[in-house]
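Engineer: Need the 3D shape of this:
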Amino acid sequence: MSRAATKDNYTYLSQKPGLQLIKVGSYDMKELNTILGIPEVKSQIIDIPITANENAATVGLYAMQEADKGFDFKYDFLEMKTVVTGKFVLSDDQGNSFTAEAGDVVIINPGTTVTFHGESDGTAVYVAHRLPEPTFA
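Structural biologist: Below is the predicted model:
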């Protein structure tokens, strides 16, 4: 995956003045099995850029359905993921394991590799301290 996003590749949500709303279905989600090259993975994602300043932020929606196989993802940025439906079975390269359920918040620190296990079946909204991932946007 390329992580070479530049600030001028996107239209950012953070615009003045005031309040903004993202309606359900406003963005098409990308299939992760194609992006990751793991056909057994049943997972979708979309990155939506909020701001491009030195404290770049991206919001997104992530979904995973139960599958025969999970996957690993290396985070080189801070991310907060709030589970809105279902559950995510997660472990990291530090030996931590969790089942995050609706209402739970998962904080993923930079430098962590997270395993998303195949028995996961849920949806989460996340905020990441980075520009959007080009293959997810």
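Engineer: Could you use CA atoms for every contact and neighbour count after this?
Structural biologist: Fine.
Engineer: which helices and strands sit right next to the longest strand anywhere in the chain?
Structural biologist: Assignment by DSSP state E gives strand 79-92 as the longest strand of the chain. Using 3 or more CA pairs under 8 Å, 6 or more residues apart in numbering; DSSP states H and E as the contact test, the elements touching strand 79-92 are strand 97-101, strand 105-108, strand 112-116, strand 121-128.
Engineer: So for the shortest one, what gets flagged as buried?
Structural biologist: Across strand 105-108, burial judged by 16 or more other CA atoms under 10 Å covers Val105, Val106, Ile108.
Engineer: Could you measure from the last one over to Glu79?
Structural biologist: What it means is Ile108. 5 Å (CA to CA, to the nearest Å).
Engineer: go on, Asn55?
Structural biologist: Per CA to CA, Asn55 is found 13 Å from Glu79.
Engineer: Mind listing the shared neighbours of these two?
Structural biologist: Counting by CA atoms under 8 Å, 6 or more residues apart in numbering, the residues touching both Asn55 and Glu79 are His129.
Engineer: want to put them side by side, so please do this one too:
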Amino acid sequence: MSRTATKDNYTYVSQGPGLQLIKAGTTELKEVNAILGIPEVRSQIIDIPITQAEGAVTLGLYAMQKAEKGFDFKYDYLEIKTVVSGQFILSDDQGTDRMIAEAGDVVIINAGTTVTFHPECDGVATYVAHRLPEPIFA
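Structural biologist: You can find the predicted model right below:
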């Protein structure tokens, strides 16, 4: 799985002064199980490239449904997830044991952390990541 992006691969949302609106349902979510090769995972994601300026920013939507199996994901960047609905049950390789994040909660994932998304997760979250889009999620 390639996780290398270049600034030239994308059309960035932030094009100049003024307001912009991304309407719900206008971006197609990608199936995480196909990307990770774990058929038991029920999860969808989309990365939306916002700016390629210094300190690139990516916006995203992530959904996960209860499944037979969870998964681990290594974050090489800062990401801030806001749970919109449902809940996410998470733990990490730094000693955080089964955190439950519910609607309205914000989870800060620091660079260098591997997060376990437990199979009991059933929620939707938006996120802002301090990085270029992941090519496999965009």
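Engineer: What would you report as the TM-score here?
Structural biologist: The TM-score (TM-score structural alignment, normalised by the length of the first structure) is 0.98; 137 aligned residues with a CA RMSD of 0.6 Å.
Engineer: Which of the helices and strands packed on strand 79-92 of the first structure sits closest to Pro39 of the first structure?
Structural biologist: strand 112-116 (14.8 Å; CA to CA).
Engineer: what about the longest strand of the first structure, how far off from the second structure?
Structural biologist: Compared with the second structure after the fit, strand 79-92 of the first structure shows a mean deviation of 0.1 Å (mean CA distance after the TM-score superposition for the first structure).
Engineer: quick one: secondary structure of the spatially most distant residue from the centre of the second structure?
Structural biologist: The C-alpha centroid of the second structure is most remote from Pro17, which lies 26.4 Å away (CA atoms, centre = their mean). Under DSSP: H, G, I helix; E, B strand; the rest coil, Pro17 of the second structure falls in the coil class.
Engineer: ditto for the one 3 residues further on
Structural biologist: Using three-state DSSP, the secondary structure recorded for Gln20 of the second structure is coil.
Engineer: Val125 of the first structure: which of the buried residues of strand 105-108 of the first structure is nearest?
Structural biologist: Val105 (9.6 Å).
Engineer: quick one on the thing from earlier: just how off-centre is the longest strand of the first structure within its chain?
Structural biologist: Centroid separation between strand 79-92 of the first structure and its chain, computed with CA atoms, centre = their mean, to the nearest Å, is 10 Å.
Engineer: what's in contact with that strand?
Structural biologist: 97-109, 112-129.
Engineer: So if I had to pick from Asn55 and Glu79 of the first structure, which one is more boxed in?
Structural biologist: Between Asn55 of the first structure and Glu79, Glu79 has the larger neighbour count (other CA atoms under 10 Å), namely 20 against 9.
Engineer: Distance of that one relative to Gly37 of the first structure?
Structural biologist: For Glu79 of the first structure, the distance to Gly37 of the first structure - CA to CA - is 23 Å.
Engineer: again, but for Leu131 of the first structure
Structural biologist: Applying CA to CA, the value for Leu131 of the first structure to Gly37 of the first structure is 23 Å.
Engineer: who's more crowded, these two?
Structural biologist: The residue with more neighbours, out of Leu131 of the first structure and Gly37, is Leu131; 27 against 9, by other CA under 10 Å.
Engineer: Identify the residues contacting that one.
Structural biologist: Ala5, Thr6, Lys7, Pro49, Thr51, Ala52, Ala56, Ala57, Thr58.
Engineer: Now the buried members of these.
Structural biologist: Among the contacts of Leu131 of the first structure, the ones that count as buried (16+ other CA under 10 Å) are Lys7, Pro49, Thr51, Ala52, Ala57, Thr58.
Engineer: Could you grab the helix/strand/coil label for Ile45 of the first structure?
Structural biologist: strand.
Engineer: Identify the residue spatially nearest to Thr116 of the second structure, adjacent ones excluded.
Structural biologist: Setting aside the residues directly before and after it, Thr116 of the second structure is nearest to Asp72 in space (CA to CA, 6 or more residues apart in numbering), at 4.3 Å.
Engineer: since we're on that neighbour, how many residues are nearby?
Structural biologist: Neighbours around Asp72 of the second structure, by other CA under 10 Å: 14.
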